[in-house]
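1. Sequence and predicted structure are below.
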Amino acid sequence: MICETTRRSCGVLIVVAAAAVAMLAALSCGVGPANAGGGVNGNAGRQQRQLKAGSGGGSSGGCSNLNLYEGSWVYDQAYPPYDSSSCPFIAKEFDCLKFGRPDRRYLQYRWQPGGGCNLPRYYMNGNNKKENLGGCRFEGEKFLRRMEGKKMMFVGDSLSMNQYESLLCMLHAAVSNSNITRQSQPYLSTATFQDYGVSIMLFTSHYLVDIEEQEIGRVLKLDSISDATSRLWRQMDFLVFNTWAWWYRTGPQKGWDYVQDGETISEDMDRMLAFKRALTTWAKWVEANVNAAKTTVFFQGASPSHYNGTEWGKPGLRDCSHETDPVLPPEASNLAVGGAVSLALQAQQDAIKSIHHPILFLNITGLSHLRKDGHPSSHSGLARLDCTHWCIAGVPDAWNQLLYTTILDQPSTPAPFF
């Protein structure tokens, strides 16, 4: 059962803090290779080694923090893990089947880490029951029990919204008869699983630093995170930060009119420099405000878009239209993330290195780079081509399986990484 209420809040500044990179804890439930068909080799391992900041722990399941992201997209006829038509949380931007996407193969790839690791794996049978396919199931109810009484907040842009809605669909499929309430405020959405006291939240903050309405217009303040935002973030048990996709937007899609760097206000500045300034502000906020004994901090790596076929071995293509499969071998083994995204990842790494608190990095960039087939393209409720966001069900489900695995691998009581 789902109840929805809408509230209006007193003006809260648009804020966002900016990103960072570090180690992801190891997988706890891998028990050997899964039985499945053809794989799609990823180059995520190369990226992870380049981005490594700090060190991660081992795992009884035999999976290191490196090979969670070094692996293959495997075609699996039992996928997708849930029926998107039964999920009430999907925004029209991501509801590809509802808006006429004719193919289904993009739904049937799951991420398979290397080295014998298994991410959680299940599907819904004809009676809407989960069937165990070997390895370790994604058990939504187990996740909710582990999270009992806790609050998780995704903080970021529309890619955070992608991941937030995917997680809600995965949990709803597991406990569809549970009492779920929804609240919506400006910049804040909350779904509470009342039977478990678990709240999953989305705080929209494209840049992770403040945007302030002033007489001259909207001012992006690269060195500011408001007290109101800070108080809200500090209440969370889990914070999943993300920012990148909006930093190079121009014209009407740009989210600000002026940018303030220190005492200097200008109409624009070098965007990568602005991104780095915001990341520094975010890192300082984490350092000063996060109690590592209470709050676990994640950062979701940059999500790649697919508007240039050269990036996936098809020069001449200008978008993701008509793509129905991931990048296949042998091209996949040599496909590296480049351009501005690689610079963003380096900037995130530098910000993370400045933080003494442990940050868990969801390194989704490399594995998502292979999924040029996973975008809405022209099949969304928006009147534009979209090769930036992701269909639900789809690629964000793998992001959440990695998130789920990491959380379940943490100790039950507060510790340095929990």
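-> Yep, that arrived.
2. C-alpha only now, for contacts and for neighbours.
-> Noted.
3. gap between the two ends of stretch 81-101?
-> End-to-end distance for stretch 81-101, by C-alpha to C-alpha, to the nearest Å: 18 Å.
4. Please state the offset of that stretch from the chain centre?
-> Stretch 81-101 sits 18 Å away from the centroid of its parent chain (C-alpha atoms, centre = their mean, to the nearest Å).
5. Buried residues in the longest helix seen in the chain, which are they?
-> Across the chain, the longest stretch assigned as helix under DSSP state H is helix 271-289. Within helix 271-289, the residues scored as buried using 16 or more other C-alpha atoms under 10 Å are 272, 274-287.
6. quick one: which of the residues you listed is nearest Ser199?
-> Nearest to Ser199 among the buried residues of helix 271-289: Val286, at 21.6 Å, using C-alpha to C-alpha.
7. just checking, Leu362 touches Ser303?
-> No - checked against C-alpha atoms under 8 Å, the pair Leu362 and Ser303 is beyond contact range at 10.7 Å.
8. Have a look at these two and say which one is more surrounded.
-> Neighbour count, other C-alpha atoms under 10 Å: between Leu362 and Ser303, Leu362 has more, with 26 against 22.
9. where do the helices sit along the chain?
-> Along the chain, the segments classed as helices by DSSP H run 44-51, 140-146, 158-174, 227-234, 271-289, 339-353, 365-369, 395-408.
10. Could you export those helices as a markdown table, including distance to Tyr106?
-> Below are the helices of the chain laid out as a markdown table (distance: least, C-alpha to C-alpha, whole Å):
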| stretch | distance to Tyr106 |
| --- | --- |
| helix 44-51 | 19 |
| helix 140-146 | 23 |
| helix 158-174 | 15 |
| helix 227-234 | 35 |
| helix 271-289 | 32 |
| helix 339-353 | 23 |
| helix 365-369 | 12 |
| helix 395-408 | 9 |
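11. Next up, a structure to set beside the first:
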Amino acid sequence: MGTIHPLKDQPHSLTTKLLPWSLYALLSLALLRLYFYPLPLTQSLLHQVPQNKPIIITSSSSQEDDRFNRIPCDYTTNGKWVRDKSGPLYNGTSCGTIKEGQNCISHGRPDMGYLYWRWKPKQCKLPRFEPATFLRLFQNKHLAFVGDSMARNQLESLLCLLATVSPPDLIYQNGDDNKFRRWYFPSYNIHISIYWSPFLVKGIEKSNTGLNYNRLYLDLVDEKWASDMGEMDMIVLSVGHWFLHPAVYFEEDSVLGCHYCPGLNHTEIGFYDIFRKAFKTTLKAIVEKKHGSSEIDVIVTTFSPSHFQGDWDKAGACPKKKPFMEGEKLLEGMDLEMRNIEVEEVEAAKIKATQFSTGLRLEVLDVTKLSSMRPDGHPGPYMYPFPFANGVTERVPNDCVHWCLPGPIDTWNEIMLEVVKRWHAQSRRGG
């Protein structure tokens, strides 16, 4: 006997009558389900687009379409460091541009764990650095890093990343410790330069044989780099730590005040307002210089925190071997104040630029928080070769300010590349 279908021998009219009632019943059940258990659509969208948070950078790689360009992504201020077994793109011997004091591998640093972390933003994925993409986007251009030793640190990181596919030629060097240098990538006709200018404005640095304080002229931009501005396509500004040193400040040929100048008859005014004035003068000079002329891009790398725990010349001054976890390290105090000044002045300069300038793009590379979470990435005692070759001593110089290469500072250039990719995508769309 075969299986009997329950409606096989029933009249067709019965099926016709039952079907509409079945549909009505199902619809009623669905409406009741929606009433008591609504779909979490609104809540889901709120999680995707954070409320009241600054949009720092928007993702746009060459493989993404326009809908991805409209998704806000904060690459810098919200995220955490996660383990990454792939490690860096280069090592301490694969490029000849690293300053000796930051070449931690060649100086004998025994722990390698600091090399195996990646910055993971909360809202998106930060791609690994793409040297070929960077070179393609900068073809026939001049990129200039202007600032102090942190600018040089970032520059050397970039050169090492790029050298993995196209080694550059050093074509110019000058100044103490080669503070003014230029490299050339012949295959792409790219120039990358470093200009030593620790205040961005005109300054006379303290010396061992002369004045023991710096002299800053806050209304005058430093012509050592500004005189070449017309040949620059992109400028990366990076300063901060030199403003903490003793200094006397001048404005319109008059003494404005000083910072930590005992014995001098000047008013102590600290350095926060001075830091702001220096940025105002610098960004004003860039905006006005480029009025009506060719396109220029400006990126301001924000203040990079140090991680000293105790005296700079005592063993174990920056002893941590792992990053701070999310929420473990708050951004506060001087680090936060210096960062905020830079962000505010860039935003003010953007407004001014729109009033009378075209072809000027300004962006903040906000690395302060993500850098504050990497106490393990500094040279420490390995700023000198094999500091414990003759045993551990109580006193040994430590560098808890600059970054090992390779190291966490490579992330700065990964994020900077995303800025440039976004700018390129906007240009192609005519936005």
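-> Ah, there it is. Since we're looking at a predicted model, the values are computed, not measured.
12. TM-score of the superposed pair?
-> Overlay of the two chains. TM-score (TM-score structural alignment, normalised by the length of structure 1): 0.72; 336 aligned residues with a C-alpha RMSD of 3.1 Å.
13. Can you list the helices and strands that the longest helix of structure 1 packs against?
-> helix 339-353 (3 or more C-alpha pairs under 8 Å, 6 or more residues apart in numbering; DSSP states H and E).
14. What is the corresponding segment of structure 2 for the helix it packs on?
-> Mapped onto structure 2 using TM-score structural alignment, helix 339-353 of structure 1 spans residues 333-347.
15. need the contact list for Ala78 of structure 1.
-> Gln108, Tyr122, Tyr123 (C-alpha atoms under 8 Å, 6 or more residues apart in numbering).
16. do that again at 6 Å, thanks
-> Applying C-alpha atoms under 6 Å, 6 or more residues apart in numbering to Ala78 of structure 1 gives no contacts.
17. Please identify the residue in structure 2 that aligns with it.
-> That one, Ala78 of structure 1, aligns with Ser86 by TM-score structural alignment.
18. And for His379 of structure 1?
-> His379 of structure 1 maps onto Tyr382 in structure 2, by TM-score structural alignment.
19. Disregarding residues adjacent in the polypeptide, which is nearest to Tyr184 of structure 2?
-> Distances taken as C-alpha to C-alpha, 6 or more residues apart in numbering place His191 nearest to Tyr184 of structure 2, at 4.7 Å, with adjacent residues excluded.
20. What lines up with the one you found in structure 1?
-> In structure 1, His191 of structure 2 lands on Ser199 (TM-score structural alignment).
21. Give me the number of neighbouring residues for its match.
-> 22.
22. give me every residue that touches it.
-> Lys151, Ala191, Thr192.
23. Most neighbours among these, which one?
-> Ala191 (22 neighbours).
24. Not counting residues beside it along the chain, what's closest to that one?
-> Arg182 (4.5 Å).
25. is it true that that neighbour touches Glu4?
-> Yes - counting by C-alpha atoms under 6 Å, Glu4 is a contact partner of Arg182 of structure 1 at 4.4 Å.
26. Tell me which of those two has more neighbours.
-> Between Arg182 of structure 1 and Glu4, Arg182 has the larger neighbour count (other C-alpha under 10 Å), namely 18 against 11.
27. Counterpart of the more buried one over in structure 2?
-> Matched to structure 2 by TM-score structural alignment, Arg182 of structure 1 sits across from Ile171.
28. how close does that match get to Trp183 of structure 2?
-> Taking C-alpha to C-alpha, one finds Ile171 of structure 2 at 6 Å from Trp183 of structure 2.
29. do Gly175 of structure 2 as well
-> Distance from Gly175 of structure 2 to Trp183 of structure 2, by C-alpha to C-alpha: 15 Å.
30. Quick one: end-to-end distance for stretch 198-213 of structure 1.
-> Stretch 198-213 of structure 1: ends 34 Å apart by C-alpha to C-alpha.
31. buried sites along it?
-> 198-212.
32. now do stretch 89-108 of structure 1
-> 89-90, 93-97, 99, 101, 105-108.
33. and those, which two are the farthest apart?
-> So, these by C-alpha to C-alpha: farthest apart are Phe89 and Arg105, at 22.4 Å.
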